[in-house]
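Visitor: Next comes the sequence, and after it the predicted model I'd like to discuss.
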Amino acid sequence: MEEEFEFGFTEDPKFSVERYEEMIRNQDLYFFDAQAFENIIDYYIEKNDPAKALQVAEYARNQHPFAAIFLIKQAQLLVVTNKVPEAFAALDKAAMLEASDADIYIIRGNLYESLERYAEALENYEKALDLAEDTDEILLHIAYVYQNMGDYDTAITYLKLCLKQNMENQDALYELAFCYDVMDNQQESVQFYQQYIDNEPYSYAAWYNLGNAFTKLSLFEKAIDAYDYAILIKDSFASAYFNKGNALVNLEKYAEAIEVYRQTFEYEQPNADTYCAIGECYEKLEQMDDARAFYKKSVKMDPKLADAWFGIGVTLDFEERYFEALHFYKKALDLDIANADFWFAIADAEYKLGHLPEAEKAYEKVVELNPLDVDAWLDYSSILYEQQKLNEATEIIAEAIKNNPDAAELYYRMVAYLFAKGEYNEALNNLEYALAADPDKHYILFDYLPQLQNNKVIMDIIARYTR
């Protein structure tokens, strides 16, 4: 008599897998109970082999036609292999067998979410909420949907519900920080994380997010304290070291920042961003050889990191190697064509090399990209003034004033240009505007036209405002 094989959940999962593979090899048919099939499917999922896992699910369905679990597993695997219509069909069949299984509605919600059919996604997640025992992940998904719909207030409500269910849900903690950030509501973010920490003082993620919120409020000392707590709880938390380094940079504590950035290398592989940040600190300390060495390490690791190419240019510029600096500024610009700072550096280097038309073009680009950059407007007009293009210089300053009506420097420069053109009444009108905006900056006028210090009318007007 032929022996019949049946394998059950008492077996070691590994044994079930071996028996299943033996069955496939022998082109035979063994019977496995439902638990054994689940173990085999999970084994292939862990092995990242969805095709084999799907094959097992098909066998399982044939042997256990009334078990909804295998249709659900099949649907999950069809999602992974991007077979969306088949996944929906498998879920519909599962719902006919066991309509109260929350996973059906979670997976269906995921599918609708990926298709940007948000109303249907929410409908399914809400059903899942009623049926599931652990709901924090479902609440997190509902929050994602509201984020995708641009409704960050509702997303925050669900993220807080998620954390109420599971205080340790890291994803919810980070998403909450993201929502507050998008809404530019750092005050409320600080408040939330401080309350959270009162209940959960050892949550490194909460301390880290509190540090980030303080950073965005420019409260760098407080941010550093928060990052220190995060590091104390989890000393391998590289991101906390990196952000602490950034906070130290904002406090102009560059040597300390370098030490903190270097600590990240103990816990993760050095990366281009960290090398670039260290380079920038050395640059601020005017240790240009060290700065250049770290910028070079950075571009070697990531040739597309524009800031590092730019940094190399800055170190050369500092050493008055303008021609070489220009080469690196242009490499940075190729990677980030709309960066006003890069254009400004190029304009300045071209000017120092005596390439006035090229400098003019670059300044034109700077003010187009960033019309609030007062220094760029001043430098741009200055190049025109040097070339005796007085009308153009005046026009540029007029345009600058239109964009920056409160910048006293621009009015003082306008006064200088108008005097140079012989338009005295107009010049005196602008002098009144300049003095009204900021009387202490009147020295700017004499930087350009020192002879005006002997002009009694002008000195009288200045005296009225500076007494």
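Guide: Yes, it's here.
Visitor: C-alpha only now, for contacts and for neighbours.
Guide: Fine.
Visitor: wait, residue 412 sits on residue 428?
Guide: No. Counting by CA atoms under 8 Å, residue 428 is not a contact partner of residue 412; they are 10.2 Å apart.
Visitor: So for these two, which sits in the more crowded spot?
Guide: residue 412 (26 against 17; other CA atoms under 10 Å).
Visitor: for the more buried one, what are its contacts?
Guide: 430, 431, 434, 442, 444, 445 (CA atoms under 8 Å, 6 or more residues apart in numbering).
Visitor: Show me which pair in those residues is furthest apart.
Guide: 430 and 444 (13.5 Å; CA to CA).
Visitor: On the three-state scheme, the spatially most central residue of the chain is what?
Guide: The centre of the chain sits closest to residue 178, judged by CA atoms, centre = their mean, with a distance of 9.7 Å. At residue 178 the chain is in helix, as set by DSSP: H, G, I helix; E, B strand; the rest coil.
Visitor: From residue 258, how far off is it?
Guide: 27 Å (CA to CA, to the nearest Å).
Visitor: And residue 121, by the same measure?
Guide: 47 Å.
Visitor: do residue 392 as well
Guide: 46 Å.
Visitor: Comparing the two, which residue is more hemmed in?
Guide: Comparing residue 392 with residue 258 by other CA under 10 Å, the one with more neighbours is residue 258, at 23 against 13.
Visitor: Next one for the comparison:
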Amino acid sequence: MDFLANDSKNLINKGNLLVELGHLKEAAECYANALENDPDNPEALLNLGNLLIEFGRYSDAIECYNKILTADPKNSVTWQQKGFALLQLNKPEEAIACFDFSIQNDPKNSYTFFLLGSTVMKLGKYFEALQCFNKALEIQPDHPINLMEKGIVLTCLNEDQEALIYLDRSLAIYPDNAEALIAKGEALRHLGRYAESLAILNEAQNKEPPQIELWLSKGVTFDCLNQHEDALGCWEQILKINPDYLRALAFKARSLYRLNRNGEAIIWIEKYLDIVPDDAGEWNNKARLLIELNRYDEALSCINTALSIDDTLTIAWYRKGIVLDHLERYDEAILCFNKCLTDPESDYYFKALWKKGRDLDKLGMKAESIECLNEAELGYTGYPFFDIPENVSGCDSDQAFTDSDRDVFTSEFDIECQSNEIENEEWYYSEPEDESLPEIDPDIWCPEIGELCPLEDFPSRSCPFGRCIYRDDDDEFDENFPYLVGFWGSNQSDDNIYP
């Protein structure tokens, strides 16, 4: 079409037609020419600003929008677009202010609520984000993207069952949306439905070429299924896309650790620390791997680095105490365990108390040792992590350890173990004196996996003792069968690399 007139209106119309045809550069030239004739034309400024966003020229786009807002400060669409450009410049707080102005002038625009909700969600303000998506859905109840975003924010709020409702509604309208499928896979994984999660993620993979978010979700799900080799494959796919993707570097180290490939795991943690040298948690995790390899001096150096970054990191003080124990520097180890005893609610309080008691014994301070160990024992038996659900054991947590049970494993017995009078101690369980009772391999209630498991499969090595539950041939439970399990000081770890 041949346009002969050079007036602004014709140039804008020509630009609009070129945009529809996909000729964006030529369209931008038309809008720029229109502005030469009419520098304050709001339509030309808005359209040119929108194209500049497409070209990645966000600051230039904002200049166009500012000219419009100077003349028309209530222009809601321009405030919305300016906010979007600010988001691309990583200025979320300024963007939020723009979205707020847009909503004040047009409270019925669901897209602005969507943009505001997405922005505050990225800032971790999940309740605010939920309110925004609720507003968007009041305006457009069946919009699949708003339904999906509400589902995503509900997973961030640990409302995964409710999240599935909105994600399913979104997928019913837009079944090929890979992002919604990934979000559904995440929610299912949070609910412990790992096989279903993996099936949904595989469906997402068939919808479009997999990107980082999909590989990330699949990798975590594989780890939850203890399929660590498969998880490694996912981390490697991410690192092909982005060799410096931090979560993939850290997760690859974790999977290698779970495969007992600790030397390789260290390499990947070091790659992570080359990029983020001030991450105290990863210095601490590197120390954990070095401990596994009996490289205690190097582990101590890593822990000291972690504590120089964050001296409130309880797990680092606890781990430093463990390293000093290995180096037989018991006085210093006790000082580290004391650092863990300032907060009785800490996950490491009773563990540290237990280890302090053992170190006091090694220093010949028997009375002080027994006092610590007895307090630790009492703390462990009442600690919620070790409670046995009533519907499984038939007894509540107060009954989980009887007086006769306590007599089996006293603190004095633990001191005997730690004095190496019993070599290669690992798992011990007591048997009743009545020899008529059958020899069994008892089952234990495991809070980590929420079910009974055989003694040799018990996954937690941090529990000093737990109640065994006898299961007979008819799969019936006998909570009164007096078996008690203890764990003291084997070569296995006392805590997880990623607590």
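Guide: Received it, and whenever you're ready, just let me know what you need. Just so you know, these numbers come straight off a predicted model, no measurement behind them.
Visitor: Tell me where structure 2 has strands.
Guide: 427-430, 443-446, 451-454, 465-471, 477-478, 484-487 (DSSP state E).
Visitor: can you tell which of those is closest to residue 12 of structure 2?
Guide: Minimum separation from residue 12 of structure 2 across these (CA to CA) falls at strand 451-454, 68.5 Å.
Visitor: what range in structure 1 does the closest one sit on?
Guide: Mapped onto structure 1 using TM-score structural alignment, strand 451-454 of structure 2 covers no residues at all.
Visitor: same thing with stretch 212-223 of structure 2?
Guide: Aligned using TM-score structural alignment, stretch 212-223 of structure 2 spans residues 238-249 in structure 1.
Visitor: corresponding residue for residue 196 of structure 2 in structure 1?
Guide: Aligned by TM-score structural alignment, residue 196 of structure 2 pairs with residue 222 of structure 1.
Visitor: Just to check, that match is in contact with residue 214?
Guide: Yes. With contact defined as CA under 8 Å, residue 222 of structure 1 reaches residue 214; the gap is 6.4 Å.
Visitor: out of residue 430 and residue 444 of structure 1, which sits in the busier spot?
Guide: Neighbours around residue 430 of structure 1 and residue 444, counted as other CA under 10 Å, are more numerous at residue 430. The numbers are 21 against 18.
Visitor: I'd like to know which elements the helix or strand hosting that one is packed against.
Guide: In the assignment (DSSP states H and E), residue 430 of structure 1 maps to helix 424-437. Under the contact definition 3 or more CA pairs under 8 Å, 6 or more residues apart in numbering; DSSP states H and E, helix 424-437 of structure 1 sits against helix 408-421, helix 456-466.
Visitor: And the contacts of that helix?
Guide: By CA under 8 Å, 6+ apart, the list of residues contacting helix 424-437 of structure 1 reads 406-412, 414-416, 418-419, 441-442, 458, 461-462, 465.
Visitor: Now do the buried residues in it.
Guide: 427, 428, 430, 431, 432, 433, 434, 435, 437 (16 or more other CA atoms under 10 Å).
Visitor: how about the residues you listed in CSV, adding distance to residue 320 of structure 1?
Guide: CSV is the format used below for the buried residues of helix 424-437 of structure 1 (distance: CA to CA, whole Å):
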residue, distance to residue 320 of structure 1
427, 37
428, 39
430, 37
431, 36
432, 39
433, 38
434, 35
435, 37
437, 36
